[in-house]
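> Output the structure for:
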Amino acid sequence: MKSSCWVFIIAFIIAIDVYGLSSSLVNSQADSCSSNLNLNGSVSFDTSSLRCLPVWDGQGFILRYSQTASNIWSFVLSAPDTNSYIAIGFSTNGAMVGSSAVVGWVDPSNVGTVKQYHLGGTSPSLVSPDQGSLQFVSGSTAIVSQSSRLYMAFQLQTNQPESRLLYSVGQGGVLPSAPNFALSEHQAKVSTTINYGTGQSASGGSPYGRLRRSHGVLNMLGWGILMIIGAMVARYLKEKDPIWFYFHISIQSFGFLLGVVGVICGFVLNDRLNANVTAHKGLGIFILVLGCLQVMAFLARPNKMSKWRKYWNWYHHNVGRILFIFAVANIFYGIHLGGEGHGWSVGYGVVLAVLFISTFVLEVRIWIRK
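All right, here's what the predicted structure looks like:
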């Protein structure tokens, strides 16, 4: 593996990671459950007796609610005003796809808007405004900006709201607008559960969390780490013939098996979540096909003395390089889609950095010898 190829891979990785990297500092001291809620008559229903609980400390989200009639529930969601939308979703299983969300924002002219969205998929085109299963009490929706915080109020007609709640905050300065009110991708999100009787809220975790982690870890280890290490063995341990060959085959075979199982986990996860991850899925299938071609190439490997051997080497090396590039890119893209946070991206990036530095040192060693 030539060092120029590795430079291209690392540059590609950094571009993806930096593009997806964002952080925010949240000041939630302007509102707390110990403070009195005063919305100055901006809300049509009584907010003085609402139960209050912090629901997302990382973003300063506070939820107030109460059952005001047998089939009417009142809600006020408070969050820092970062010139973005805030949202609360009601889900049957904790998944975003298939849920209904209440989304609100205040534009630069101080006009507030609250809308219901049906989350039909993960792409913005599948998030439909003014659709969903929630039934609002007429005239109950409102959102105001006060003391650098947003207060979104609404009432639902239901005997019991869903206990799996989703919260999200949009990207700063990106607000839905007429005529289609398309909702841009959120900056951050969290899934929680709530017990309306006791007033306790806890992180709900991701649906099918174990399957998600298995899919990510297996693909990361198989396609994104072991395959690269196997290629390094083939390039830098050639003088240890034939040990290098057996090491190379063993590592690549193990990485391929882990990758195949990871892809299978991905298909199962996609079927259960019914998520719209067409690009990620397509890249995964492409990577799997490249891996299968490498296995077939090994089985059809010509003798060293054959005139076809140089063409086989060219094919084998370049298909492997293409596989590495797309595998690394798709791993970072999958971390982004899964909303696993920057820890996974940073951790995998550190592993790649170690591999890159090792490759650079070994390349220099080869150059010095020549």
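
> C-alpha only now, for contacts and for neighbours.
Fine.

> what's next to stretch 321-338, contact-wise?
1, 5, 9, 12-13, 16-17, 20, 212, 216, 219-220, 223-224, 227-228, 280, 283-284, 287, 290-291, 341, 344-345 (CA atoms under 8 Å, 6 or more residues apart in numbering).

> in it, what counts as buried?
Buried positions in stretch 321-338, judged by neighbour count with 16 or more other CA atoms under 10 Å: 321, 323-336.

> Of those, which is the nearest to L352?
Minimum distance to L352 across the buried residues of stretch 321-338 is 9.1 Å, recorded for V328 (CA to CA).

> ok, back up a step: ok, which pair from the buried residues of stretch 321-338 is furthest apart?
That would be R321 and H336, which, of the buried residues of stretch 321-338, are the farthest apart (CA to CA) at 23.2 Å.

> ok, back up a step: just the buried residues of stretch 321-338: which are in helices?
Counted as lying in helices by DSSP state H, out of these, are 321, 323-336.

> Nearest to V76 among the residues you listed?
H336 (29.9 Å).

> Next, work out how far apart the closest one and F267 are.
18 Å (CA to CA, to the nearest Å).

> Also this sequence, please, to line up against the first:
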Amino acid sequence: MLCHTVMVAMATCLIYSSVVQSQFVQDEGVCGESKGCFSIPPGCDTADPANSCTAFSSWSLGEDGLILFNLVAGADGYIAIGLSKSGGMDDSEVYACTSNRAVVRSRNDVRSNIPLELKGVSDQSVTFENGVLSCTFKREQSVAGDSDFFDLQTENEYTPLLAWGASLTSDGHVTRHAEREVGSGPTDFTENIAAGVGSSVSALQKLHGIFMVLAWLGFASIGITTARFFKKSLPGKLCGKPSWFAVHRFCMVSVVTLAVIAYIVIIIHVGGYIKPEEGTIRFMHAILGTIVMALGPINVIMALFRPHPGEPWRNLFNWCHWGVGMSALLLGGVTILLGTSNRPGQEGGVLLQSVPQFVFPIAIALVFFHLAVWVLLTVIDLLQKKAVTEIPMEDKAGPNATSASTAGLAEQEPPNEPIIKLILYGVYVTVVLVGVMVIVLAVGIGKKM
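As a prediction, the model looks like this:
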């Protein structure tokens, strides 16, 4: 009885192995020589993708003039290949093999997946067993009179995309992908080219991310910290204004300028506003980002109409200005954390697919570093019994009145504040600038690791 059980188990393993292997290797040839390929991860053994590749696709031009596509992935919903004009999911034609053992066709724009009639496709074969989904099909190079059917004969310069996931619509079409990779650039599908993996993030997305990081983790942090703790510590003038005020004003004007440009850029890229069904993280990022974008200009407008020191509404302005600014800074930090989060298997949508995973902990470290410095500076101020308020001005009616202008601050003798505060200020600014530049470079040229 035991012997019989062992023999059955061994036979089952052999059968399973042969099934998986046959599912993954459905066309012959060598990638880059007799067929074009796009495999995830790059360099995996395409002769044995069952044990090496996460996802695999190949294409080759046959003597009949048709292009043979082969798709394989460990997925229980679908595996899809896209032909992209833009280099991203928008403006792409997609062919998906589903666990319903069907081949479906669709057209993607930024916001939706539009099912299309399956035309120009023949000899479909789809298998789905033991969690392995694979298929082959032949596609004509062109179809006259169909603008959605991308021409692979005369306009054959499309970037390959690979996407796979577990979800299908009720009519058997694909929904949002769980995983996606994009080729390194335009590819001729009539040639036997081994496509590399590129960045799935557009230049506009990167510009948005870079400008927002500079604005909120960089300029906003330094500007608010300077005004909050160093009004009495930075002597002299810059550009005719007290040093702290000149730094604060420059930083906050930079924040609003960069943030507005970044917001316009992403609206242009997305083509509107992100929908809830596009992922929890993506949608929350959009909502919080919009709130931050409203708070920033509001605070600038408030500052333009601020009462002079000593006037009745000045205290109310100080609290409102501080409250709106702090709310924008905190929400901006949370929004950036959502935008840079790129963890393996992350649910709710990844915003910047190409961002290395080390960026997220760096962003978190910067946020907590900022909070730690604030706590330390607050303790120092309390120990020195320094009120965190403006330096009292002389009566405006007096002969030496200066309260009508912030320039009066610079004309007073710098108070004897602890040198540790200036040291902390230098360390704080240095760490923030270095951290921000690391994130900016990672977003600009980095690749998911």
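
> Is the residue nearest in space to the middle of the second structure in a helix, a strand, or coil?
In the second structure, the centroid-proximal residue (CA atoms, centre = their mean) is L352; its distance is 2.2 Å. Of the three states, L352 of the second structure takes coil under DSSP: H, G, I helix; E, B strand; the rest coil.

> That one corresponds to which position in the first structure?
Alignment note: L352 of the second structure maps to G338 in the first structure; criterion TM-score structural alignment.

> all strands for the second structure, in order.
Secondary structure of the second structure (DSSP state E): strands at 36-40, 55-61, 67-73, 78-84, 92-98, 102-108, 113-116, 121-129, 132-139, 159-165, 179-182, 237-238, 241-242.

> What is the nearest of the ones in helices among the buried residues of stretch 321-338 of the first structure to L63 of the first structure?
H336 (27.0 Å).

> do you know how far that closest one is from S4 of the first structure?
To S4 of the first structure, H336 of the first structure is 27 Å away according to CA to CA.

> got it, and F286 of the first structure?
With CA to CA as the criterion, F286 of the first structure and S4 of the first structure are 23 Å apart.

> which one of those two has more residues nearby?
Neighbour totals were compared for F286 of the first structure and S4, and F286 leads with 15 against 9 (other CA atoms under 10 Å).

> Please enumerate the helices of the stretch 101-250 of the first structure.
209-221, 227-236, 243-273 (DSSP state H, counting those that start in this stretch).

> Per the alignment, name the residue of the first structure opposite I222 of the second structure.
In the first structure, the residue equivalent to I222 of the second structure is I229, according to TM-score structural alignment.

> which residues does that match contact?
I251, L355.

> Can you find the partner of R365 of the first structure in the second structure?
So R365 of the first structure corresponds to I380, using TM-score structural alignment.

> quick one, what contacts the closest residue to that match other than its chain neighbours?
Nearest non-adjacent residue to I380 of the second structure, counting by CA to CA, 6 or more residues apart in numbering: K421, 8.0 Å away. Residues in contact with K421 of the second structure (CA under 8 Å, 6+ apart) are S233, L377, I380.

> Nearest to W322 of the second structure, out of the residues you listed: which one, please.
Nearest to W322 of the second structure among the contacts of K421 of the second structure, with distances taken as CA to CA, is L377, at 16.8 Å.
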